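Here is a sequence with its predicted model. Questions after.
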Amino acid sequence: MGKQMTEMLKGTLEGIVLAILAVRSAYGYEITAWLRDQGFADIAEGTVYALLVRIEQRGFVDVEKVPSEKGPPRKVYSLNTQGRDHLEEFWRTWSFLSERLEQLHRGGN
């Protein structure tokens, strides 16, 4: 992944993870694996885990510890009402920005 892609991804990764959690609950490694399957091969697990800690602290997710077949219990994250509201704001902002960028790309019309 190039530097420009990495920088853009930093600004949108929270919204991407919230969108994943809007579809279904997941634990950190599942989220990382899904992102890699979607072509974000360079995303480090540590980046996703740090983001999950932040969105948990901000109250966007509910966390349930579930037993794991291998090792300690896993933290499974579920998007809650506050997280859904934040995700809706993310999509509104994304729409605004992408429309303006597309206008610039087409020559400013």
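Yep, it's here. Everything numeric here is computed off the predicted structure, so don't read it as measured data. Numbers count the residues shown, from 1 in each chain.

rest of the way, CA atoms for contacts and neighbours
Noted.

Not counting the strand or helix carrying Val48 itself, show me its contacts.
Assignment of secondary structure by DSSP states H and E places Val48 within helix 45-57. Residues outside helix 45-57 that contact it (Cα atoms under 8 Å, 6 or more residues apart in numbering) are Glu14, Gly28, Tyr29, Ile31, Thr32, Val61, Asp62, Val63.

Take this one as well and set it beside the first:
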Amino acid sequence: MVAGEDTILSNLRRGALEYCVLALLRSGTSYGLDIARVLNRDGVLMRGEGTLYPLLARLRRSGLVETTWQESAAGPPRRYYALTPEGERALDAFARTWRPFRDAVDAALLTEEPS
């Protein structure tokens, strides 16, 4: 049975989404809803917020992100997420691994089928 595009995309997201979150936090702290907006922008990386908050909690428990509560003028206090030094190292390791992996996949997809 051939996997459908939704299944393929789901599998790709599962492996890369946490590193996309870490990459978004590299430039500074961010509120969960703001992270969700960026990741939902084109519907490729994430389709809804339902997967983001468990992922953020997992990243926090792993020590890759830390959180702070900040007052909000628009309602209750908000939890902001920031990259930890361990998260920075994990992101750097992913980037070093991702580039050759991506290049190998691209090369394989461009290879002509044998006759």
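Alright, I've got the coordinates. Everything numeric here is computed off the predicted structure, so don't read it as measured data.

After superposition, what's the TM-score here?
Laid over one another, the chains give 0.86 as their TM-score (TM-score structural alignment, normalised by the length of structure 1), with 107 aligned residues with a Cα RMSD of 1.9 Å.

returning to that earlier point: what stretch of structure 2 does the helix holding Val48 of structure 1 fall on?
Mapped onto structure 2 using TM-score structural alignment, helix 45-57 of structure 1 covers residues 49-61.

Check stretch 9-16 of structure 1 too.
The alignment of stretch 9-16 of structure 1 onto structure 2 (TM-score structural alignment) covers residues 13-20.

tell me which residues in that stretch are buried?
For stretch 13-20 of structure 2, a neighbour-count test (16 or more other Cα atoms under 10 Å) marks Arg13, Leu17, Glu18, Tyr19, Cys20 as buried.

Show me what Ala93 of structure 2 lines up with in structure 1.
Applying TM-score structural alignment, one finds that Ala93 of structure 2 aligns to Glu89 in structure 1.

Quick one: the strands in structure 2, in order.
For structure 2, the strands defined by DSSP state E cover 30-31, 65-72, 75-83.

With distance to Leu56 of structure 2 and mean neighbour count as added columns, please give the ones you listed in JSON lines.
Supplementary listing: the strands of structure 2 in JSON lines, determined by distance: least, Cα to Cα, whole Å; neighbours: other Cα atoms under 10 Å:
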{"stretch": "strand 30-31", "distance to Leu56 of structure 2": "11", "mean neighbour count": "18"}
{"stretch": "strand 65-72", "distance to Leu56 of structure 2": "8", "mean neighbour count": "15"}
{"stretch": "strand 75-83", "distance to Leu56 of structure 2": "8", "mean neighbour count": "17"}
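
Perfect, I'm done here.
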